[in-house]
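Chemist: Starting from these lines, generate the structure:
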Amino acid sequence: MVTIRIRNLRLRTYIGFNEEEMKKRQDVVVNVRFSYKADEAAETDDVKYAVNYRTITKEIIALVEDGRFMLLERLAADVLELVMQHEPISSAEVEVDKPHALRFSDSVSASLRAERSNA
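Modeler: Just a heads-up that it's a prediction; the model follows:
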């Protein structure tokens, strides 16, 4: 198994349920970690056997920036579902931070994990 990490993907989206939050985009930081069996990719050095993390990143960007979310939990769940749609991925973890969500705090985050039952 190999673990791929997409770190500190800084995006803007509509997130929150207060009237002001619903009117303007806010910063979010997305971190994704996923694992898949990469024996063939490592042995052959052939991209056709690898999970394309660039494709996944583009899908995450589109989901987040085109979406509207009331809760961090929902945003994290949607990103996790998107990542797990890629069949070779056996497990994934997503963390979404909302910087400056609370006074005196750097951020608030929500984390979720998933694993295929046949992994």
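Chemist: From here on, just use CA atoms for contacts and neighbour counts.
Modeler: Fine.
Chemist: what about the strands in the protein?
Modeler: Using DSSP state E, the strands of the chain run over residues 2-15, 26-36, 68-69, 89-99, 107-115.
Chemist: Show me what the fourth one is packed against.
Modeler: Contact analysis of strand 89-99 by 3 or more Cα pairs under 8 Å, 6 or more residues apart in numbering; DSSP states H and E lists strand 26-36, helix 72-84, strand 107-115 as its packing neighbours.
Chemist: next up, for comparison:
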Amino acid sequence: MNLDLAKIRIKNLRLRTYIGINDDEIRNQQDVVINIVIHYDAKRATDTDNMDDALNYKTITKAIIRLVEDNRFSLLEKLTADVLDIAAEHPWVTYAEAEVDKPHALRFADSVSLSLSCTKGD
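Modeler: Here you go, the predicted model:
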């Protein structure tokens, strides 16, 4: 039994980007809220207490911030898929999930969200 399976959660990363297909969405940035879950085997990190043996969530977060702030997206699906690609990029990652909320996208709803996940084989 492996007791070192880690689950990293990046919660409520609030960013602004251009997302949507309506004229006002194309002209004006909107808020998005991103949540990420990443699973990886942290055995080396728990044994050594060395940063080089751990998955660096700060590096992952900075890459997601660059992606979101430096691009334009028509669809929530594309934005979420691109965020998931970054979350799952490291070879140690065995599972990743990305959820992107678009607050106030619908008049009577707090937000609309889309989530995607992937499992990587051995």
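Chemist: Overlay the chains and give the TM-score.
Modeler: Here the superposed chains carry a TM-score of 0.97, computed using TM-score structural alignment, normalised by the length of structure 1; 118 aligned residues with a Cα RMSD of 0.6 Å.
Chemist: rewinding a little: mind putting the helices and strands packed on strand 89-99 of structure 1 into a markdown table with mean neighbour count and distance to V51 of structure 1?
Modeler: Output for these, formatted as a markdown table (neighbours: other Cα atoms under 10 Å; distance: least, Cα to Cα, whole Å):
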| stretch | mean neighbour count | distance to V51 of structure 1 |
| --- | --- | --- |
| strand 26-36 | 20 | 8 |
| helix 72-84 | 20 | 11 |
| strand 107-115 | 16 | 16 |
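Chemist: Let's have these in TSV, adding distance to E43 of structure 1.
Modeler: As requested, those are exported to TSV (distance: least, Cα to Cα, whole Å):
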stretch	distance to E43 of structure 1
strand 26-36	14
helix 72-84	24
strand 107-115	25
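Chemist: Compare those and give me the one nearest S91 of structure 1.
Modeler: Taking Cα to Cα, strand 107-115 is the member of those nearest to S91 of structure 1, at 4.2 Å.
Chemist: what's the mean deviation for that closest one versus structure 2?
Modeler: Compared with structure 2 after fitting, strand 107-115 of structure 1 deviates on average by 0.3 Å (mean Cα distance after the TM-score superposition for structure 1).
Chemist: once the structures are aligned, where does that strand end up in structure 2?
Modeler: Strand 107-115 of structure 1 corresponds to residues 111-119 in structure 2, going by TM-score structural alignment.
Chemist: what's the closest of the helices and strands packed on strand 89-99 of structure 1 to T3 of structure 1?
Modeler: Using Cα to Cα, the nearest of these to T3 of structure 1 is strand 26-36, at 4.3 Å.
Chemist: got a list of contacts for the closest one?
Modeler: Under the criterion Cα atoms under 8 Å, 6 or more residues apart in numbering, residues 1-15, 51, 88-99 lie in contact with strand 26-36 of structure 1.
Chemist: Good, we can wrap up now.
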